[in-house]
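>>> no sequence on this one, just coordinates:
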């Protein structure tokens, strides 16, 4: 089902290019009792000079899922939440990020809810000691 999600994203969205639609290469960047956090190393999509798009993935533990559903409003079947895929734009020079989309999946890869957040989120500084700071370290290497 994740393949279907990616095919859908690749077929009709602003992410449709060969690098963005490649099979994900999920690299574990961080783990805690609530979740495991991955970055897709299959290649970011360069959108302009110094700005790239990247994908991340959060797989929830039972405790993490319970916390996540408290924050997520309007999620059908919240008990089914297993993971969330995010897409971001990152300005490597400024160390800023902008959340573009989030897709919440069950453990079979079925989409529970997908949100286009590009118009609703602002660019913000991504400190080095955060999960997205770890993504910058990986994705923005020359």
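Right, received. Where do you want to start? Bear in mind that the values here come from a model prediction, so they are computed numbers and not experimental data. Residues are numbered from 1 along each chain as shown.
>>> from now on I want contacts and neighbour counts done on CA atoms only, so please keep to that.
Noted.
>>> can you tell me the element residue 102 falls in?
Element membership for residue 102 (DSSP states H and E) is strand 96-105.
>>> the protein: helices as residue ranges?
Taking DSSP state H as the test, the helices found in the chain are 2-12, 62-71, 131-139.
>>> quick revisit: tell me the helices and strands packed up against the strand holding residue 102.
strand 83-91, strand 111-116, strand 124-125 (3 or more C-alpha pairs under 8 Å, 6 or more residues apart in numbering; DSSP states H and E).
>>> also this one, for the comparison:
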């Protein structure tokens, strides 16, 4: 499976507004640290209900970050060529809260190594301004 399959799956799964979710990704660079670079897909905003949207983000790992991520991922061999992770989040804009819906871990060729549905396993939490997701809230939510 490749990134396009992840993208197609998200398009098919959208019950609300497939138009935004199915647009080609427009990755906005948000920040970088020693472990990864972080991006937000400006074309991914889908309104779920009033004030609540779904967005996609992307983490591209450095070599050090890749090693750390593989340690945290259960069931992925140490030799996996993990390159990036795509995340789907739901954000309550007025409350500045969000929760993780799904993640897909990909290799350098865009092949999905592991994909997880996390919607039932994650709790809503406040997204402070100084966090990666807090910066996404500032970009994705209307003022």
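Nice, thanks for sending it over. Note that the structure is a prediction, hence the values are computed from the model and not measured.
>>> and the gap between the residue positioned nearest the centre of the second structure and residue 143 of the second structure?
Residue closest to the mean C-alpha point of the second structure, counted by C-alpha atoms, centre = their mean, is residue 87 at 1.9 Å. Noted for residue 87 of the second structure: a distance of 24 Å to residue 143 of the second structure, by C-alpha to C-alpha, to the nearest Å.
>>> burial count for the spatially closest residue to residue 136 of the second structure that is not a sequence neighbour?
Using C-alpha to C-alpha, 6 or more residues apart in numbering and skipping the chain neighbours, the partner closest in space to residue 136 of the second structure is residue 40 (6.7 Å). Other residues within reach of residue 40 of the second structure, judged by other C-alpha atoms under 10 Å, total 27.
>>> what sits against residue 40 of the second structure?
If a contact means C-alpha atoms under 8 Å, 6 or more residues apart in numbering, then residue 40 of the second structure has 26, 27, 28, 29, 30, 55, 56, 57, 58, 136 as its contacts.
>>> make it 6 Å
With contact taken as C-alpha atoms under 6 Å, 6 or more residues apart in numbering, residue 40 of the second structure is in contact with 27, 28, 57.
>>> quick check: the first one touching residue 41?
Yes: Residue 27 of the second structure is within contact range of residue 41, at 4.4 Å (criterion: C-alpha atoms under 6 Å).
>>> which of those two has more residues huddled nearby?
Ranked by neighbour count (other C-alpha under 10 Å), residue 27 of the second structure and residue 41 place residue 41 first, with 20 against 16.
>>> would you mind measuring from residue 98 of the second structure to residue 46 of the second structure?
The gap separating residue 98 of the second structure from residue 46 of the second structure is 14 Å, by C-alpha to C-alpha.
>>> same check, this time on residue 7 of the second structure
Separation of residue 7 of the second structure from residue 46 of the second structure (C-alpha to C-alpha): 14 Å.
>>> which of those two has more neighbours?
A side-by-side neighbour count of residue 7 of the second structure and residue 46, using other C-alpha under 10 Å, places residue 46 first with 22 against 17.
>>> count of residues packed around residue 86 of the second structure?
Per other C-alpha under 10 Å, the neighbour tally for residue 86 of the second structure reads 21.
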